[in-house]
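> Sequence first, then the predicted structure:
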Amino acid sequence: MITIEMIDELRARVDVTYEDAKEALENSQGDILEAIIYLERNNKINSKKQEYKEDHKEEQKEEQDGFTRAVCKVISWSKNVLRKGNSNHLVIVKNDNVILRLSLTVIVLVVVLAPYISLPLLLLALFTGHKIKFVGDDIEKTRANDTMDKASTTAENIKSEFVK
């Protein structure tokens, strides 16, 4: 005896009408696999739905590939930033003696995590005669050291004005 559940099960697997599903199950004595084979042999499976499912699977794969490419780009960019941050350093010098040398990665983390401590300490270093400079292949191509020299000069001018 063919039940509605059996017909629904067959229709869930292949796109056929209820009538075709019932006929296929009757001809295969209720065996779903045999019913699918029967439907294929008699070309009763709706190929449009199968094509849609295959196209949709391809779209999902393309979306996953796009997401994977985006993640790879972010990881590559992050590696590049970390490499540059670790190869360039902030150096604090007083009287030609290196007081502190930290990678830019560490400096950024300290400034982000503790700005109320780190920024006043950097200003204090400027006002106490320390020189702050950046060292590294990537950072020396920029005008960062010129800016730090101007900040040191400004701090010295403010300090001398305050003393007067």
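In hand now; what should we look at?

> use CA for all of it now, contacts and neighbours both
Noted.

> mind listing what A144 touches?
K133, F134 (C-alpha atoms under 8 Å, 6 or more residues apart in numbering).

> What's the separation between it and S118?
18 Å (C-alpha to C-alpha, to the nearest Å).

> And the helix or strand where P120 lies, what does it pack against?
Assessed by DSSP states H and E, P120 sits inside helix 115-127. In terms of contacts (3 or more C-alpha pairs under 8 Å, 6 or more residues apart in numbering; DSSP states H and E), helix 115-127 is packed against helix 104-113, helix 144-163.

> any idea of the angle the helix or strand harbouring C72 forms with helix 104-113?
Per DSSP H and E, C72 falls inside helix 47-87. Interaxial angle, helix 47-87 versus helix 104-113 (axes from the mean of the first three to the mean of the last three C-alpha atoms, to 10 degrees): 100 degrees.

> From the chain's centre, how far out is helix 47-87? Work that out for me.
Distance of helix 47-87 from its chain centroid, counting by C-alpha atoms, centre = their mean, to the nearest Å, is 10 Å.

> Take this one as well and set it beside the first:
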Amino acid sequence: MNVTLEMIDTLRQRAKVSYEEAKEALEVCNGDMVAALVYLERNNKIRDNHCSDAGYNFANTIKGLVRKGQETKFLMTKGDKVVINVPMNALILTTVFATPVTIIGGAVGIFTNHKMKIVKPNGSDVDINSAFDKVSKAVSNVASDVVPVSGNDNKAE
């Protein structure tokens, strides 16, 4: 049976699903509206009237962010050896709940020439070492400026 736009619209209004979901359900059920509703219900596609679109969209956005955070990885390497390989969600939670540990770990990583990067789900990297290298150079410059000054002070005495 051919699925018509009117059938899709009716199913969309009753089940509060997208055009794609309504069309798929009707095609799978050969245009039978009741069977399509049962199909959508079994696949947990039907949104009840208590759930607003804003709440549904918010929940889907959060689910997407959590999924993306699990797929995106934070890597810390020293040479060819991977020292840390954790999902971004774990890094974010560690930063929130154990901020001193994260700060100390990052500082130790910078000063011991560890390389840090974020690997996206598609495999591309976000190299964060350039920012850390700038910080490391600034710290080294300050340290080298302090050492000669204190060394000169000792010679003058």
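Now that the structure is in, tell me what you want to look at. Keep in mind the model is a prediction, meaning the values are calculated, not measured.

> hang on, the earlier thing: the helix holding C72 of structure 1 - contacts with which helices or strands?
Counting by 3+ C-alpha pairs under 8 Å, 6+ apart, helix 47-87 of structure 1 packs on strand 97-103, helix 104-113.

> Make a markdown table out of the ones you listed and add distance to E63 of structure 1.
Below are these laid out as a markdown table (distance: least, C-alpha to C-alpha, whole Å):
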| stretch | distance to E63 of structure 1 |
| --- | --- |
| strand 97-103 | 38 |
| helix 104-113 | 34 |
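
> circling back: which one, of the helices and strands packed on helix 115-127 of structure 1, ends up nearest to W77 of structure 1?
Distance to W77 of structure 1, taken as C-alpha to C-alpha, is lowest for helix 104-113 among these, at 14.3 Å.

> coming back round to it: the helix holding P120 of structure 1 maps to which residues in structure 2?
The alignment of helix 115-127 of structure 1 onto structure 2 (TM-score structural alignment) spans residues 99-111.

> That stretch vs structure 1 - mean distance after superposition?
Average distance, stretch 99-111 of structure 2 versus aligned residues of structure 1 after superposition (mean C-alpha distance after the TM-score superposition for structure 1): 1.3 Å.

> thinking again about what came up before, so which of the helices and strands packed on helix 47-87 of structure 1 gets nearest L33 of structure 1?
Among the helices and strands packed on helix 47-87 of structure 1, helix 104-113 sits nearest to L33 of structure 1 (C-alpha to C-alpha), with 61.7 Å.

> The residue lying closest to K23 of structure 2 once chain neighbours are set aside: what's it in contact with?
Nearest residue to K23 of structure 2, sequence neighbours excluded (C-alpha to C-alpha, 6 or more residues apart in numbering): I8, at 5.9 Å. The contact partners of I8 of structure 2, taken as C-alpha under 8 Å, 6+ apart, are Y19, A22, K23, L26.

> ok, D55 of structure 1 - how many residues close by?
With neighbours defined by other C-alpha atoms under 10 Å, the count for D55 of structure 1 comes to 12.

> for F74 of structure 2, that is, sorry about that
That count, for F74 of structure 2 with other C-alpha under 10 Å as the rule, works out to 21.

> In this structure it contacts N89, no?
No: checked against C-alpha atoms under 8 Å, the pair F74 of structure 2 and N89 is beyond contact range at 9.4 Å.

> In structure 1, point out the residues matching stretch 7-22 of structure 2.
So stretch 7-22 of structure 2 is aligned with nothing, judged by TM-score structural alignment.

> Now the terminal residues of that stretch, how far apart.
End-to-end span of stretch 7-22 of structure 2 (C-alpha to C-alpha): 9 Å.

> okay, which residue is most central for structure 2?
G69 (2.5 Å; C-alpha atoms, centre = their mean).

> Show me what it aligns to in structure 1.
Match for G69 of structure 2 (TM-score structural alignment): G85.

> and what of D133 of structure 2?
Under the alignment (TM-score structural alignment), D133 of structure 2 pairs with S152 in structure 1.

> what about its match, how many neighbours?
Neighbour tally, S152 of structure 1, other C-alpha under 10 Å: 21.
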